[in-house]
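> Fold the following.
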Amino acid sequence: MEPQDFGNDLHKLLLQALQAQDRDHLLRIFKEYPNQSLDSAAKFLEAKEHIHDLAALDCMATALTHGGSIPAGYQYAATSLLWGITLWSSQVTLPEADLEFYLANSSYLIQKALLDTGNFAEGISQYETLRTMNLPGWGKPIFYSTHLQAAENYFENNRSDEAVLILQSLDENQILPASLILYDRLKSKIGLINSKTFQSSEEIASQKRMQQLTDLKRMLAAIRTVMKGYEDQMDMDSIEKLVEMYEGEGDISEQELLELTHKISAKTLETQSVMGGVDNTQTPQYKRNLLTQSTAFFHDDKLGHEEDRLRNCLLELKGFYKWFEERKLESDLAFIAYCQYICYNRLEEFQKAADSLDVVFGHLEKQRASISNIHERAGVFGQYPALFGAMALTNYMSRNTRRLFHRIEASKGRNLTDKVLEATGEHQRLDDPDTLIDRLVPLLSANQAHYLSVIVDFDRSYSVLLTKQGKLFATAQGAGEEVLKDWVKNDFPNPQSWKMPVSGLFGRGKSVEIPKELGKYLDPINFAIDENLLDEGDHIVYSPDGLLNLFTLQIGQLNSGKPLIAEFSVSKIHSGSQLVKLLDKSPENLDEIIGITCSAVQDDADKVKEFEEVPLFLLPEEEGIGAEEEVSIENVLEALGPNKLFHFSTHGVFPSGVKGLDLKKLNPYFNSGLLLMSDGKKPELDSEFDYYLGQNLLSPKILQESHVNLNGSHISMQACVSGRAMEGYGGDALGLEWAFFYCGAQSMLSAAWNVDITWANKLFKAFYTNWIHQEFDMKTAHRQAVLQLMNEAPQDNMPVEYYWGGLSLIGDFR
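Just a heads-up that it's a prediction; the model follows:
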């Protein structure tokens, strides 16, 4: 609804009557818009004073706007604001506090009316005009509700940064009870959407629960203050019950939460209707409450899958969609589209389900692009945590493999992609997000490469292979999140645990053949092999997801019975977008080799010697940062730079399987990395895993915040678990690889598990011989080194993969 659709005849009539001071005419106009506050407005007119005229207009504007007669309420509020400004600018003597109140309330009602009708840009324009006028009370708490509603208009108009600035300008301690609920709601909404890339899902869940509890308590206190004497008009019992639920330690029932919030919403709308004395059935709040009521059956295991109910719900959703579409309320449209997906998915109409999810996806992409700080976009897709898995399922089931590939890619490496765009000055194309295949195929063809992208869903994983010929193959054979959790619990990312007995049902032993299980993610490669699309010497690039980041697919078994790397060279990447960025330019010539070695206090002389073996092999007559000087974080960061080869021979740590209540301790962004010296002392291996509390850990956090320039450089990490990553809330695989890539590194070689240093030395020396001395390209140098170790691996109680499979190539493979 455009502002002119409100009509301005009422506004003109009211202004003419005010200018003529014809209060009898004003009253006749008022009576054409009956509401609960009409009598009060009439009494104010009887006073025949300017300030009471404003009070009368304010009564009408408040009752009509909150009651649902938005066009009329808008016109009364606009008249009240304009007449108040006219009196103020004409220097008419008025009670200052009263004038400030009526100016503030009318501007708030205008912002609310424009917000509720989807006129976000108009609301922003009016707010910015008022901001230049220096109105009485503009910076005082009396105007806070205006600022908060304006912030919502900025937010809904995909101008999140300005909304944040408004919130930050308000003094939380000065917020009036009537504005507190608005403030808490907007602060929570923006706070969750602007979550940090490096936060874990567990951190966000804990933060969200604590914030909701705080907001509920403050809402309860605010309602008791504002509605004093009218508490029976609100459902205070339900609010108190919600507080009790959030204060509890167990899981919160989705069904009970839904029922309580619906009761509170319904009672609030009823109160607004009674106190306003008008029909409020055409307000967004009323429609949202109806929408919640219409979709509540989704949570019932039986009713939620009845065909007739689902089809009837689709008809209702169509009506809701039209209503909100007319008002351009995109957040509501996205929610309705998600509800439509649920219906279509349960009816097994997967193409329509996928189309509905694309509406949600498009809205979230726009919202995400509106946040300028690329580290504060993680929570946008967190509004619909099952979105990417649902898009994978529906596109897979509807056999739309191209869109399946693009939606999988949209789920991963988003922060790294943003970093690339920020550095190059490019902008993500929101109008057509499905161009990645077109950009990738020429690069894959030129490099004899194929790209495998995987997404892990709850009960299965989807793998899509894009071949160098541009053909797509997809399967859903890989283990899902629940199975991977079980593997991680049993430490299966480490081959040393594969042959340990695992108790099964009733104590019977069971075994998991990890290479065969990992091979299921590689099924699309088997299909391409069957169609003769893979040639000898071809390269496979793969991008894992979720807990699969703790494993290496190069050891996965193909249908031939051989591991992937026995048939093809293999490398890993964070996303297809990152691969495009790397392959789009020629690799840099490295102009210097720097060896960095640091053992731990617990290491004996033989172990120290083994740590120094590869750096001395690389630099037999040179001296980099090594045992002769302090290998501290500060010195290492100072030495890091572009177009160099850095070899780290250190201890590496990663918090997989670590226990504790401190969520930072469990987050690899803070508590993984390489152990270096501090104050001239070697690091100590810590059984409590509190490395992030000390000064010896070169963590992803420290790297990312250091702003070092590693453009074109190669990083070798001869350090245990240095190649592991854990997905953060924003979809990025957080770990050392992510941090080094963030700093511009071109390629890496890192460890998937606690590698044996003797065999790691063998592999690195073979790799460097092949790459530096024999001048093989990097992918061939790596594969030949692995094949050499395969031939030398002993047949003992340890899986053979332990000796040759733990060091993976990442990034640019050329």
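
> going forward, measure contacts and count neighbours with C-alpha atoms only.
OK.

> so residue 333 touches residue 323, yeah?
No: the criterion here is C-alpha atoms under 8 Å, and residue 333 misses it with residue 323 at 9.4 Å.

> These two: who's more crowded?
residue 333 (21 against 16; other C-alpha atoms under 10 Å).

> Next, find the distance separating that one from residue 292.
As judged by C-alpha to C-alpha, to the nearest Å, residue 333 and residue 292 stand 13 Å apart.

> Work out for me the element residue 28 sits within.
helix 23-31 (DSSP states H and E).

> for that helix, which positions count as buried?
23, 26-27, 30 (16 or more other C-alpha atoms under 10 Å).

> Let me have these in JSON lines, extended by distance to residue 453.
Shown next, in JSON lines, are the buried residues of helix 23-31 (distance: C-alpha to C-alpha, whole Å):
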{"residue": "23", "distance to residue 453": "72"}
{"residue": "26", "distance to residue 453": "68"}
{"residue": "27", "distance to residue 453": "69"}
{"residue": "30", "distance to residue 453": "65"}
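
> another one to check against the first:
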Amino acid sequence: MFTNKAIIYFTFEGRTMYIKDKYDIATVVKLFQSGDFVAQKTYILSACPPSSMRNQVLNYINPDRILTSLTLLADTYCRGIDCQLGITLGQTSYQLSQKAFETTSAKIHRLKDTNKAIEHTKELQDLEDWLALIRNNAANSAVSCAVGFQSLGQHRKSIKFVTKAIQWLKAKEYYRAVEWFKSHGYNDAIDTTLTLTLKMIESYIELAKYDKAIALIDQTNWNPLFTEECFEAYLVERQIIQALIQKLMERIQQSIILPPESIKDKEAIITFHEQILNTVKSIGESFYPEDLALFQIIEIELKQKIIDVPESISIAEWGKRMQSTMDRITDFISGGGKEFNQLQNQKRIRNATAIFLDSKTGHNPEGINQSVPILIQARDWAREHNFREDENDALWSLYLCYSRTQQEAQAIEVLQALRKNLEEMRQSISHPMKRAGILRKFPNLFGDLCQLLCRSNRAIELLDAIEGAKGRVLADVLTEKLNQPTSEKELSEPSQQIPFLMQEVNAHYLSYFVDDEATYAVLVTKDGSLHTQEIVIGKKQIQEWLDYKKIEDHDPLDPRNWGKTISKRQQKNVINLSESLAPLVSWLEPLATSGIIQQNDHICYCPDEELHLIPLHYLPFRGKPLVNYVSLSRIQGALALVNILKRESLKPNEFTVVQVWANEDVCQDDSEKKQQESKIMIAAFNQPGEWLNEQLTGEIVSETNADLPTVAKLNLSQRIVHFANHGDFPSLMEQEHSKKNPYLNSGLLLAKNGQLPPSSKISDEAGLLSPQQVLKKKLDFRGSHVTLQACVSGRAKEGIGGDALGLEWAFLLNGASSSLASHWNVHAAWAAKFSIKFYQKWLVEKASRAVAWRETVLELMGESAQPYYWAAFSLSGDWR
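Next up, the predicted model:
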């Protein structure tokens, strides 16, 4: 084996196998069929992340234990360490078990066909024993694969694989393996096909295919799990079944608390009633037939409280009326309520928080104080029995109790505990989308926590919470690159270093968190002190200011539109964003007066939500744009800041230019005016490349040659990378367009099939360098500065993981040190002028990037007072 940074490889059959081969099932199967134990051990050592199981397998791997070893490894890695590797190992073991089964079966048949079969009784018995072990190994490896698929959120793949595995096991008389183990003293041996069936049920529930889940519960014979001989197995599987029932219960409970939108829709209500009834009945008949009398009561109550519900009833009142029925359902599916279990604990939490269904009781201190000890008891029970989601529900309910009784310290404590739990849960999940979705259940967590911390003046904790609320996609990218989960703790912990770091670099760090009604900000100054502010501008207000339908005429991000009339009838004009958003920076003015922030200082800021769309440098500060007082740069968060400042700041001496204009830029008109406009436009695309070519060495890829495959092969590291293209980004104003994900549907327009792209809009005729393509093709921008001389190239939009998804984000993730990008549809000639002035000051006059950027902005401001021309470009990343 040979290791070099991220590259790990080994030799097998005379060829070099790289780490990418570790997920190739056909290659791994061939390796473990080969008998080359040196290569097999090398593979395990190189491909498998460190674990105690890996060490055990390496110590005793031999020909007789290959299958068992692979299955043990598969089970270990399918549970969160590296699920894709676990699936590869599991499917390798599964396929090898199938082949071993066929080989062994053939030997048995040959022996039985000979006249001397009696002489081979011992050999036959050994082969039959080995066949039982092979069947069992195939079953266990199939379970590991199912766990891995589910951990990755690949539930359809899990169902498809498990269905085939169960068919194979039954066809190969898997029951004989169970009988063999019991005959050898393993009385708790269970039918693993039932475990696989449970995995299918879980996947159906995750896919919201409840009818199929219930049908499987109903059709399956569970009796083998409920025998005295396999009592331990019964307990284990009973827990699994209860967990599945609980998931169905959650769906029922959510539907009861949040019924169909129109309570007047009788048809929808009757359907809803039947769904609940059928679900509860199926569960009861399968598992608790002795309690069916209770089901009759539930059936009557559901009819009274769902079908016969008054049309005028409110959702809150309806929820309260359903409380007793919910309790009966819980008792019914948890064994009649005879023993305290998870469902009973959930019932305790639900009843303790029922006070919040009514606005009066929900703010009554006496009732709230009675609920607190019950919720503490429920939280502690859930924690002791490792029901993390139930513990989280209890914590959130406790937070509501404490916040409504003005017990801020206790409220902060339980929110921090909830946040810690969620971070740990995320860390154990491999699938990025499922991991990012963990926080969806508590959408107000970070907003409420930031509000409490800000009002309590707990500045360092507020900074930590703000940083933890952002950067989750960054964590997921790190997860993918490192093959191990990265928690928000690793993202927010650098916030502890920021006060010391800013003193070292003599700059300020400003971080924002935008909540629905307010924005929370923390400034870490160059002297290491922290300052906080709650700003009464929230997400709802900003989105209202940005909500204009006709983007061409009324895009509020474009300063030229400020003051334009949208509706004469309503006397509505496009808002002046710089004036409206001034409070975001005006709170810093007293710090300037006191000398904490000084003229010509630098502020590195981390935006949030829609603030990614807006340049801070044009906001008014002490009567003038902020850029008149300080230089500014943007960053993705504290982790990105720490990583960038750890690197040495270098000025590249090479360049790569990609310049692609559009079909429409090439004039087909005989008009002299049009011809002249076309020349000016194309010259603007060419000028920065020509300037760089005079100063540095490098390459220019232009026009129809600049397609996506060509760009993907360019040298993009340790240099100036300049893109002169048209750009596109999903609009916030157009309803259909706004649904597009900027990760997939934003970027730079490139040539395609030897043709120039159409102007300014993504289409099938254009190649697209999107954030997805930057990351997918692993474009290496390490140590480079990237300029995006393109429209809307600096825009970003928050995604599910809390990061701002956009092209600039992707470049920085792939190692770029800094970037220049635009906030609106820029004027081509002014964009070229900005780029050249910046390069002149930074590369030739030896100014820092921050100084070069600010002086360029101020010079252009002197040429035009209109912010459209001078405020378009923001600097991101390293400002040194």
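
> returning to what we had before: which members of the buried residues of helix 23-31 of structure 1 are the farthest-apart pair?
23 and 30 (10.2 Å; C-alpha to C-alpha).

> What helices and strands are in contact with the helix or strand encompassing residue 607 of structure 1?
Assigned by DSSP H and E, residue 607 of structure 1 belongs to helix 605-618. Applying 3 or more C-alpha pairs under 8 Å, 6 or more residues apart in numbering; DSSP states H and E, we find helix 605-618 of structure 1 packed against strand 593-598, strand 645-650, helix 757-768.

> Let me know which of those is tucked in deepest.
Highest mean neighbour count of those: strand 645-650, a mean of 24 (counted as mean count of other C-alpha atoms under 10 Å).

> The stretch 551-700 of structure 2: helices as residue ranges?
Assigned by DSSP state H, counting those that start in this stretch, the stretch 551-700 of structure 2 shows helices spanning 551-554, 577-580, 583-586, 589-593, 638-646, 672-695.

> Mind checking those helices for the one nearest to residue 92 of structure 2?
helix 638-646 (38.5 Å).

> which position in structure 2 aligns with residue 766 of structure 1?
Aligned by TM-score structural alignment, residue 766 of structure 1 pairs with residue 837 of structure 2.

> make that residue 144 of structure 1, sorry
Using TM-score structural alignment, the partner of residue 144 of structure 1 in structure 2 is residue 197.

> what sits against its match?
Residues near residue 197 of structure 2 by C-alpha atoms under 8 Å, 6 or more residues apart in numbering: 162, 216.

> And for residue 743 of structure 2?
So, once contact is read as C-alpha under 8 Å, 6+ apart, residue 743 of structure 2 ends up touching 770-772, 805-807.

> got it, and residue 617 of structure 1?
Going by C-alpha under 8 Å, 6+ apart, residue 617 of structure 1 touches residue 765.

> Residue 12 of structure 2: how many residues sit nearby?
Counted by other C-alpha under 10 Å, the residues lying close to residue 12 of structure 2 total 17.

> same thing with residue 316 of structure 2?
Residue 316 of structure 2, neighbours per other C-alpha under 10 Å, totals 15.

> after superposition, how close is the one helix or strand it maps to to structure 1?
Assigned by DSSP H and E, residue 316 of structure 2 belongs to helix 315-321. Helix 315-321 of structure 2, aligned to structure 1 and superposed, deviates on average by 6.3 Å (mean C-alpha distance after the TM-score superposition for structure 1).

> In terms of secondary structure, what does the helix or strand that that helix is followed by contact?
Later in the chain than helix 315-321 of structure 2, the nearest helix or strand by DSSP H and E is helix 323-333. Applying 3+ C-alpha pairs under 8 Å, 6+ apart, we find helix 323-333 of structure 2 packed against helix 266-287, helix 292-302, helix 342-352.

> Could you rerun that using 6 Å?
Applying 3 or more C-alpha pairs under 6 Å, 6 or more residues apart in numbering; DSSP states H and E, one finds that helix 323-333 of structure 2 contacts no other helix or strand.

> Any buried residues in the helix holding residue 607 of structure 1, and which?
Within helix 605-618 of structure 1, the residues scored as buried using 16+ other C-alpha under 10 Å are 608, 610-616, 618.

> Over to stretch 470-490 of structure 1?
472-481, 484, 487-488, 490.

> for stretch 236-249 of structure 2, same thing?
With burial defined by 16+ other C-alpha under 10 Å, the residues of stretch 236-249 of structure 2 counted as buried are 237, 240-246, 248-249.

> how many other residues sit next to the counterpart of residue 639 of structure 1 in structure 2?
By TM-score structural alignment, residue 639 of structure 1 lines up with residue 714 in structure 2. Applying other C-alpha under 10 Å, we find 15 residues neighbouring residue 714 of structure 2.

> Who are the contact partners of residue 714 of structure 2?
For residue 714 of structure 2, no contacting residues are found, by C-alpha atoms under 6 Å, 6 or more residues apart in numbering.

> residues near residue 365 of structure 1, how many?
Neighbours of residue 365 of structure 1 using other C-alpha under 10 Å come to 18.

> which bit of structure 2 covers stretch 43-62 of structure 1?
The counterpart of stretch 43-62 of structure 1 in structure 2, using TM-score structural alignment, is absent.

> and that stretch, how far from the chain's centre?
Stretch 43-62 of structure 1 has its C-alpha centroid displaced from the chain centroid by 48 Å (C-alpha atoms, centre = their mean, to the nearest Å).

> could the buried residues of helix 605-618 of structure 1 be laid out in JSON lines, adding distance to residue 515 of structure 1?
Shown next, in JSON lines, are those (distance: C-alpha to C-alpha, whole Å):
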{"residue": "608", "distance to residue 515 of structure 1": "33"}
{"residue": "610", "distance to residue 515 of structure 1": "29"}
{"residue": "611", "distance to residue 515 of structure 1": "29"}
{"residue": "612", "distance to residue 515 of structure 1": "32"}
{"residue": "613", "distance to residue 515 of structure 1": "31"}
{"residue": "614", "distance to residue 515 of structure 1": "29"}
{"residue": "615", "distance to residue 515 of structure 1": "32"}
{"residue": "616", "distance to residue 515 of structure 1": "34"}
{"residue": "618", "distance to residue 515 of structure 1": "33"}
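
> quick revisit: residue 404 of structure 2 is nearest to which of the helices of the stretch 551-700 of structure 2?
helix 583-586 (28.8 Å).

> Pull the residues that contact the closest one.
residue 621.

> Give me the mean deviation of it from structure 1.
Its matched residues in structure 1 lie on average 2.0 Å from helix 583-586 of structure 2 after superposition (mean C-alpha distance after the TM-score superposition for structure 1).
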